[in-house]
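A.B. asks: Provided below for reference: sequence and predicted model.
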Amino acid sequence: MIQINSVNSEVLVSWPGFITELALLAFAIAVHRRYFSNLSDIPGPFWASVTRLWHVWIILEGKQNVRLKALHRKHGQFVRIAPNEVSVCHPDGSTLLLRANLHKGDWYSVTAVPDYRFQNPMSTTNPKVKKALSKHFTAGYALSQVLKREPDVDENIEHLLRWVEKYAEDRMPMDLDRFITYTTFDNIGSALFSEPFGFIRAGRDIDGTLRNNVALSRFAAVAGFFIGPLRILINPLNSWLLLLPMGRLYRTTSVAIKKRLNNPEAHNDMVAHWLGAHQKSGELSLRKIEAQANVNVGAGAEPVSCVYHL
């Protein structure tokens, strides 16, 4: 009978040697990215040229706009902000890039909320597919159509002002940031579904919908840079279990769409135009409408939130 002796793991794996090899590999990659990449001649921070983590850090720090503005002042119109990314500050830059019909980066995949099943123009990286999909949604964003919801927006703002007056009368401090967030989301609800979500009227976050709003913004800002793990993490099961920040957003939007579809009196909102496109063309499915509504609710609050800083 042959006896097999156990072999010490140190014989199979030399941990110091393994760590040394990893360090040498990381060093070689860093040198290649810094000095031998096609972007090596574009100026920028040293760490930005060797790792994406520099860019992720300034995003999470909340000072990306300030940092990039300072870098463009220092280096000019083109600044390298990652091993494979350049920040362009040139008057003709956006026009030339859009005309080139280039594929968008994988980062945009994160805007398929809550998971890959819900593709929208923003998450679609193929320019031809994106253009074909966008044409179905364009009519809903026409200024003439959006202005038809102005009375509803005015009503939401009136609710905000009532809360301001109440806090003033009670001589109590007011978390204006929260109340403007409530107003913003209700305005989006009015424009999309002919009905606000009810946050500003109630003066609170209903069902904890907005509780993870800050976490969702930070997650969406950086998750797209790690597309491999992202595709594993974001899946229909996690969406259903509400394990990720976008799960609650999806639940809120899904409920609003169902109410909207069962509301025959709703009209002149964005969804009305999209449903019209759905009826005219089989290319625009109800899921794509839901996907567009999801990204509108999630991203729409960001630009309007600038009111808080005025």
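C.D. replies: Good, I have the coordinates. All values derive from a computational prediction rather than experimental measurement.
A.B. asks: every contact and neighbour count from this point should use C-alpha atoms.
C.D. replies: OK.
A.B. asks: can I assume Phe118 sits in a helix?
C.D. replies: No: assignment of Phe118 by DSSP: H, G, I helix; E, B strand; the rest coil gives coil, placing it outside any helix.
A.B. asks: identify the spatial nearest neighbour of it, chain neighbours not counted.
C.D. replies: Residue nearest to Phe118 in three dimensions, not counting chain neighbours: Ala291, with 4.8 Å by Cα to Cα, 6 or more residues apart in numbering.
A.B. asks: shouldn't the one you found be in contact with Met122?
C.D. replies: No: assessed by Cα atoms under 8 Å, Ala291 is found out of contact with Met122, at 10.1 Å.
A.B. asks: the more surrounded of the two?
C.D. replies: Ala291 (26 against 17; other Cα atoms under 10 Å).
A.B. asks: checking that one next. Helix, strand or coil?
C.D. replies: Ala291 - assigned by three-state DSSP - is helix.
A.B. asks: residue contacts, it?
C.D. replies: Contacts for Ala291 (Cα atoms under 8 Å, 6 or more residues apart in numbering) come out as Ala112, Val113, Phe118, Gln119, Asn120.
A.B. asks: residue ranges of the strands in this protein, please?
C.D. replies: Secondary structure of the chain, counting by DSSP state E: strands at 78-82, 85-88.
A.B. asks: packed most tightly, which of the ones you listed would that be?
C.D. replies: strand 78-82 (a mean of 22; mean count of other Cα atoms under 10 Å).
A.B. asks: just give the closest residue to Ala220, not the sequence neighbours.
C.D. replies: In space, Ala220 is closest to Val110, 6.3 Å off (Cα to Cα, 6+ apart).
A.B. asks: right, I mislabeled it, should have said Asn296
C.D. replies: Per Cα to Cα, 6+ apart, closest to Asn296 is Ile188, 7.8 Å.
A.B. asks: let me know whether the one you found touches Gly198 as I believe.
C.D. replies: No: using Cα under 8 Å as the test, Ile188 is too far from Gly198 to be in contact (11.2 Å).
A.B. asks: higher neighbour count, the two?
C.D. replies: Ile188 (23 against 19).
A.B. asks: might you report the residue contacts of that one?
C.D. replies: Pro196, Asn296, Val297, Gly300, Ala301.
A.B. asks: mind checking how far the fourth one is from Ser14?
C.D. replies: Between Gly300 and Ser14 the computed distance is 53 Å (Cα to Cα, to the nearest Å).
A.B. asks: the two: who's more crowded?
C.D. replies: Higher neighbour count among Gly300 and Ser14: Gly300, with 16 against 11, using other Cα under 10 Å.
A.B. asks: another structure for you, compare them:
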Amino acid sequence: MLTFRLAVSACGLLVVARLVFFLIKSFTSPTRHIPGPLWARFTRLWYFRRVALGRFEHENIQLHQQYGPIVRLAPNMYSIDIPEAVNTVYGIGSKLPKSGWYDAWKHPSPDAWTMFPDKDIKRHAQTRRVFQGLYSMSSLVSYERYVDECADVLLNRLSLFSKSREPINMGHWFQCYAFDVIGNITFSKPFGFLDRGEDVSGLLQALHKILAYSTLIGIYSSLHPYIFAVANFFGVGGAAGRTYLAAYVKGRISQRKAEQARNEAKAVSTHTDGSPDDFLEKLMIKNKDAPSKVTDYHVFMMSMSNIIAGSDTTAISLSAILYYLIKHPHVMSKVREEVDLISDVGAHLSFKESLEMPYWQAVMKEALRLHPATGLPLWRTATKGGIELNGQFFPEGTSIGLNTWTAHYNKDVFGDDAAEFRPERWLEAEEEGGRKLAQMTAYYLPVSEPIC
């Protein structure tokens, strides 16, 4: 009985000691004056709950309008809206590593890593150098044929819907289109979403589980290894989704290796139809030429990243563009007029042709400004010696993040009408040139790889 009482007393003293330490640290920290919601000062549960509700991107904008350029979202976690800090925090030369939030975006194994959640600055930079050519504009343009093939299937499905006058869920069909495009670009084979109009092999569900799991568990990233192990064991949630997608990608890679072996034995080219090399083919060529530099794991990791990162962001962006075009008929009319002047009826609009359409370029920019694909701060950690931003010092270990929604609704950068859809703002800025255009371009971060 005495032993039990001593144990209880010890636990109580430990709790009190931790509370006292927390209070002393909170009220002596150089960040103690940073404003924010009351409960955000004491626990991450406030931030967790707001993210779980699913509209934090809008709330994040309101918080900065209420409290200013720096807002506390949780103990030691601060959202920023400082245009001058973008390069310091996210630039290629930045020394601020990714925070623990990114740990939940990868397999808990220390040997498993991918580009987006990689916290190793040196390795991330090396990987970028090795594979950046695969994402160059000339490389991306070479995939137009794969994109056009999927566009033809989508247009055919929409034509059938229009004839039958059935309502169309364009969000769903853009998701199907995006997945098939990424599949076609990566593996020269669409997943089949457009043909079937439904989730093929549970891939969409798997991806959605991964995104929801990683977004939320990342807030308590220290729990990720344990939650992942339990969820994976029972085959539920984001852990199961990640395992499923990984197995799918590995299967496609094994299938391609078998095809290559058969073709080599028969001295037959992989692409007998004259189509360009797909993403996987380019990876495997790099692997064959320099296996120590581009390993089998790199081939898997980059293929997996294409699917997870490429499909959802593409679908969101397409949905945003269509939404604003439908909501603003006069803008839709101007885009149609510009298309008619550039492209032959029935022909695919090429990337090169689209560059000759200034109004269409402005429409895309404006839609992705108002509805970027990412909706949370992308966290970085202050290193030894801390960092000062906008006159505020952040000590070592502090998490700092910029939400692209907050950046894109900044009135000092985009004007008092920043919340309005007005493509003309980009054309006006280009005509004026100078500081205004440079400022808008620098704070326009819809799908910026360095920020991720």
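C.D. replies: Structure's in. What do you need? Remember, predicted model here, so these are calculated numbers, not experimental data.
A.B. asks: the residue nearest to Ala220 of the first structure maps to what in the second structure?
C.D. replies: Correspondence of Val110 of the first structure to the second structure, assessed by TM-score structural alignment: Ala104.
A.B. asks: spit out the contact partners of its match.
C.D. replies: Tyr213, Ser214, Thr215, Ile217, Gly218, Ser221, His224.
A.B. asks: can you find the partner of the last one in the first structure?
C.D. replies: Under the alignment (TM-score structural alignment), His224 of the second structure pairs with Leu230 in the first structure.
A.B. asks: same deal with the third one?
C.D. replies: Thr215 of the second structure maps onto Ala221 in the first structure when the alignment is built from TM-score structural alignment.
A.B. asks: give the contact list for that match.
C.D. replies: Contacts of Ala221 of the first structure (Cα under 8 Å, 6+ apart): Ile59.
A.B. asks: for the one 4 residues further on, same thing?
C.D. replies: Each residue near Phe225 of the first structure by Cα under 8 Å, 6+ apart is listed here: Arg52, Asp106, Trp107.
A.B. asks: Serialize these to JSON lines and add fields for distance to Arg67 of the first structure and neighbour count.
C.D. replies: Formatted as JSON lines, the contacts of Phe225 of the first structure follow (distance: Cα to Cα, whole Å; neighbours: other Cα atoms under 10 Å):
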{"residue": "Arg52", "distance to Arg67 of the first structure": "15", "neighbour count": "17"}
{"residue": "Asp106", "distance to Arg67 of the first structure": "23", "neighbour count": "15"}
{"residue": "Trp107", "distance to Arg67 of the first structure": "20", "neighbour count": "17"}
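A.B. asks: wait, which of the strands of the first structure is closest to Trp163 of the first structure?
C.D. replies: Ranking the strands of the first structure by proximity to Trp163 of the first structure (Cα to Cα) places strand 85-88 first, at 41.9 Å.
A.B. asks: can you check which part of the second structure the closest one sits on?
C.D. replies: Going by TM-score structural alignment: strand 85-88 of the first structure matches residues 77-80.
A.B. asks: stretch 66-75 of the first structure too?
C.D. replies: Counting by TM-score structural alignment, stretch 66-75 of the first structure sits on residues 58-67 of the second structure.
A.B. asks: next one: the matching stretch to chain centre, how far?
C.D. replies: 21 Å (Cα atoms, centre = their mean, to the nearest Å).
A.B. asks: how much does that stretch stray from the first structure?
C.D. replies: The superposed stretch 58-67 of the second structure is, by mean Cα distance after the TM-score superposition for the first structure, a mean 1.3 Å from where its aligned residues fall in the first structure.
A.B. asks: how about the contacts made by Pro83 of the first structure?
C.D. replies: Arg33, Arg34, Leu39, Ala48, Ser49, Val50, Thr51, Arg52.
A.B. asks: what's near enough to touch the third one?
C.D. replies: When the contact criterion is Cα under 8 Å, 6+ apart, the partners of Leu39 of the first structure are Arg80, Pro83, Asn84.
A.B. asks: which one of those is nearest Met270 of the first structure?
C.D. replies: The closest of these, once distances to Met270 of the first structure are taken by Cα to Cα, is Asn84, at 37.2 Å.
A.B. asks: one step back: the residue nearest to Phe118 of the first structure maps to what in the second structure?
C.D. replies: In the second structure, Ala291 of the first structure lands on Met301 (TM-score structural alignment).
A.B. asks: next: Gly208 of the first structure.
C.D. replies: That one, Gly208 of the first structure, aligns with Gly202 by TM-score structural alignment.
A.B. asks: count of residues packed around that match?
C.D. replies: A count of nearby residues for Gly202 of the second structure, using other Cα under 10 Å, gives 12.
A.B. asks: roughly how far does it sit from Leu370 of the second structure?
C.D. replies: From Gly202 of the second structure to Leu370 of the second structure the distance is 31 Å (Cα to Cα).
A.B. asks: how far away is the nearest residue to Arg41 of the second structure once chain neighbours are set aside from Asn232 of the second structure?
C.D. replies: Excluding the flanking residues, the one nearest Arg41 of the second structure by Cα to Cα, 6+ apart is Pro75, at 5.2 Å. Distance, Pro75 of the second structure to Asn232 of the second structure, by Cα to Cα: 30 Å.
A.B. asks: quick one: the counterpart of Leu158 of the second structure in the first structure and Ala301 of the first structure, what's the gap?
C.D. replies: Alignment note: Leu158 of the second structure maps to Val164 in the first structure; criterion TM-score structural alignment. From Val164 of the first structure across to Ala301 of the first structure, the span is 20 Å (Cα to Cα).
A.B. asks: more neighbours: these two, which one.
C.D. replies: Neighbours were counted for Val164 of the first structure and for Ala301 using other Cα under 10 Å; Ala301 has more, 20 against 17.
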